[in-house]
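> sequence first, predicted model second:
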Amino acid sequence: MTLHIGIVGGTGHAGGELCRLLLNHPAVDTIVPTARNGEELERVHPNLLGSGLRFVTVEQLQERADELDVVFFCTPSGEAMRSAPFFLERGVKVVDVSADFRFGDPERYAAVYGEPHASPQLLPEAVYGITELHREQVATARLVANPGCYAITAVLGLAPLLASGLADLDTAIHLAAVNGTSGAGSKPVTEVMHAEAFGSMLPYSLEGHRHGPELETHLAPLAGRELCVDMTTAHGNFVRGIYVQASVAVRAEARAEVDRSRLLDLYERHYAGEHFVRVNSFAKKGKLNSKEYGVYPSLNAVVGSNFCHLGVDYDPVRGFVKVVAVSDNLVKGAAGSAIQNMNVMFGLDERAGLGHYGL
């Protein structure tokens, strides 16, 4: 099988990363990315110099719809929900890397993103594309909603614990998440420029990040009930990567039976056979509360890859499980997971085009 691919929104970080990864995909024949203002692709993405890729307009991509197998949307919120129906009606599958199809309820979407959904009839069929959790649904989907970068990292980190029934969900899940400056997008913003951001932390959206409701929506089926996620976010002093640290209360009656060893076993069993999720299960060698850095995931181990690394521990005094999850916001958090979903949608090896490890 050879695939012919369109990318609506090829000028941003996610669109450029899709181009980079798809160029090395064994089943991809054609890549057609779009831009609005006549930009030259190799000037926008100089790492792709010599690739031969050229931007076209959205209108030109639509004219070629009959040639395409799948279209990725790497656009600001609001565009995919207006443009995706054109391709779906012509038998082209769609993977939306934006937020437009992440909520099944149009009212929830409007409350979070501040405008009515333009294609509410498509929401019931959109599959939330965390491949590790929804593989069977992704395989038969024509429309996949790729998760947000914070959301996919946090869901993968929390899924085994919530599914186990150990969590006390009458208590909010506390989640602190740090994103690289690339998560701010490709448009120049003074505060995120190197001269301003270097050596600093940039907290933002403390009144409530949009990925918070996304997390609550997609964690609830795992937990079997509604839950509250108290989420704080910041940009860190690095370009790529997502660092998530969560604290989850354990039910009082279950605390005596919880320790790090049991939690690691729980996580390893949950993700057994999952290529792109790895659990840091290194044994501790020091005394209680000593500084053992290597037993938890490090962000630099996943940068440039489609892997998500997880770590877990338990505070027996306070009764909280501590979860650490790290991923690359542009790969597992965007382009890589989108390709992983595409592979499943077309019956390909899920790892195709994504076999590289971290930098």
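Ah, there it is.

> only C-alpha atoms from now on, for both contacts and neighbour counts.
OK.

> tell me the helix or strand right after whatever helix or strand Val312 lives in.
For Val312, the host element (DSSP states H and E) is strand 308-315. Once the chain leaves strand 308-315, the next helix or strand it forms, by DSSP H and E, is strand 320-327.

> buried ones in that next one?
By 16 or more other Cα atoms under 10 Å, the buried positions in strand 320-327 come out as 320-327.

> could you check the angle it makes with strand 308-315?
Calculated by axes from the mean of the first three to the mean of the last three Cα atoms, to 10 degrees, strand 320-327 forms an angle of 170 degrees with strand 308-315.

> centre of the chain to strand 320-327, how far?
How far strand 320-327 lies from its chain's middle: 16 Å, per Cα atoms, centre = their mean, to the nearest Å.

> and the longest helix along the chain, what's buried?
The longest helix of the chain (DSSP state H) is helix 149-164. Buried residues in helix 149-164, counting neighbours by 16+ other Cα under 10 Å, are found at 149-163.

> what helices or strands is the helix or strand harbouring Asn341 leaning on?
Per DSSP H and E: Asn341 is located in helix 336-345. Packing partners of helix 336-345 (3 or more Cα pairs under 8 Å, 6 or more residues apart in numbering; DSSP states H and E): helix 13-22, strand 93-96, helix 131-139.

> pick the most buried one from those.
strand 93-96 (a mean of 26; mean count of other Cα atoms under 10 Å).

> for the helix or strand following that one, the distance to its chain's centre please.
From strand 93-96 onward toward the C-terminus, using DSSP H and E, the following helix or strand is helix 106-113. Remark: helix 106-113 is offset 20 Å from the chain centroid, using Cα atoms, centre = their mean.

> now stretch 208-218
Per Cα atoms, centre = their mean, the centroid offset for stretch 208-218 relative to its chain is 13 Å.

> also this one, for the comparison:
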Amino acid sequence: MTLRAAIVGASGYAGGELLRLLLGHPEAEPVSVISRSQAGQPVATVHAHLARLTDLVFLEALSENDPEPDVVFLAGAHGFAMEAAPPLLDRGIPVVDLSADFRLKDRSSFERHYGTAPPAFARQGEFVYGLPELFRERIRGSRAVASPGCFATAAILAMAPLWKSALVAPEVPVSVFSVTGSSGAGVMPSPTTHHPRRAGAFFAYGLNGHRHLPEIEESLSSVGPPAAGRLVFQTHSAPLVRGIFTTAIVPLTRPVETAELRGLYEDAYGKEFFIRLVDGSPDVGAVRGTNFADVGVAGGGGVARVFTALDNLVKGAAGQAIQAMNIMFGLPETSGLKLTGVFP
């Protein structure tokens, strides 16, 4: 049986990636693509790279008169899923939400970063945080998944094996330096994503805190000691279109050489298809267009340096959401996601 998938918010970058990946999925197909701003337009008018691959036309909304989809991906702006998800779940339709609406468990943390929580926040307990490499068994059989943020994915994958160990020095700040490309800002242009400003520019942003920090703290705390208040997290914009590169500087309780660190990460990720351990530093160019996260480690002295590179629109968004869908429905986890990168 082929899964029927609907994409709400299909005209954005993440929505376009969902459509691209589902068009090549052997056991799922996109049957409805929703975009209020592009309703009535063929998909190829927005996603020219998908011309001749689909005849779908953007719809204004899901119709209750059409056959129900087996799964709905919500790829709209933050706040939209709070309205859209509850009615779908009440109809028994599984949901994978790519926004931040249902990622955080703690209400005070949500309100600190996103404003007053609407009544639908009460449904948060139905959602599983969709990072498969850490929470696969929770995702399996779930009917509602909150897909992680791109920065959060890179940072959590970088630090989780250490956080589970007894090697992280207590009460010492952990520095996390993350860099992203312009596509992470979404399809709507802004002064900082406008090409004349962005091309050739490299700058820090989110100086008063980034919304993905509480995701990182909650996830690490669920696999090890409390992480709240332990992380110094700084994001940067680079002259890239796709890609996230994260460096975590983790103080340790004792000196650890690179070989020992490598062994720790081999134990954690050696059987994970979508995590590739590399010698030295990973490179965002090697993961572009793929669902891989490449991880490198360096020891020596009392500090571990861990590096993660991933594509913010694939492993950081659409690919990871489809990976979660595969797990939810008992499909092979790699189905539709064995994507080759493009080089050079």
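Received it, and whenever you're ready, just let me know what you need. Nothing here was measured: the structure is a model prediction, and the numbers come from that model.

> can you list the helices and strands packed on helix 336-345 of the first structure in JSON lines and add distance to Phe198 of the first structure?
Converted to JSON lines, those look like this (distance: least, Cα to Cα, whole Å):
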{"stretch": "helix 13-22", "distance to Phe198 of the first structure": "20"}
{"stretch": "strand 93-96", "distance to Phe198 of the first structure": "32"}
{"stretch": "helix 131-139", "distance to Phe198 of the first structure": "35"}
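
> hang on, the earlier thing: quick one: contacts of the strand holding Val312 of the first structure?
Residues from elsewhere that reach strand 308-315 of the first structure (Cα atoms under 8 Å, 6 or more residues apart in numbering): 153, 156-157, 258-260, 263-264, 276-281, 295-297, 302, 320-328, 332.

> how does it look with 7 Å?
The contact list for strand 308-315 of the first structure (Cα atoms under 7 Å, 6 or more residues apart in numbering) reads 153, 157, 259-260, 263-264, 276-280, 296-297, 302, 320-327.

> do stretch 254-273 of the first structure as well
Contact partners of stretch 254-273 of the first structure, identified using Cα under 7 Å, 6+ apart, comprise 160, 166, 277, 279, 281, 312-314, 319.

> surely Thr253 of the second structure meets Val172?
No. In this structure, Thr253 of the second structure is not within contact of Val172 by Cα atoms under 7 Å, at 10.0 Å.

> span of stretch 350-359 of the first structure from start to end?
One end of stretch 350-359 of the first structure to the other measures 21 Å (Cα to Cα, to the nearest Å).

> if you could redo that for stretch 175-185 of the first structure, that was the one I meant.
22 Å.

> same check, this time on stretch 241-260 of the second structure
35 Å.

> next: stretch 342-358 of the first structure.
Stretch 342-358 of the first structure has its terminal residues 21 Å apart, counting by Cα to Cα.

> ditto for stretch 141-153 of the second structure
When the termini of stretch 141-153 of the second structure are compared using Cα to Cα, they are 22 Å apart.

> likewise stretch 56-68 of the second structure?
OK, stretch 56-68 of the second structure end separation, Cα to Cα: 17 Å.

> pull the distance from it to the chain's centre.
When C-alpha coordinates are averaged (Cα atoms, centre = their mean), stretch 56-68 of the second structure and its chain have centres 26 Å apart.

> swap in stretch 221-229 of the second structure?
20 Å.

> and what of stretch 220-230 of the second structure?
On Cα atoms, centre = their mean, the centre of stretch 220-230 of the second structure falls 19 Å from the chain's centre.

> related to what we said a few turns ago, average offset of whichever helix or strand comes after the longest helix of the first structure relative to the second structure?
Next helix or strand after helix 149-164 of the first structure toward the C-terminus (DSSP H and E): strand 173-179. Its matched residues in the second structure lie on average 0.7 Å from strand 173-179 of the first structure after superposition (mean Cα distance after the TM-score superposition for the first structure).

> on that earlier part again, which one of the helices and strands packed on helix 336-345 of the first structure lies nearest to Ala177 of the first structure?
Among those, the nearest to Ala177 of the first structure by Cα to Cα is helix 13-22 (19.5 Å).

> how much space between Gly200 of the second structure and Thr193 of the second structure?
Distance from Gly200 of the second structure to Thr193 of the second structure, counting by Cα to Cα: 12 Å.

> understood, closing this out.
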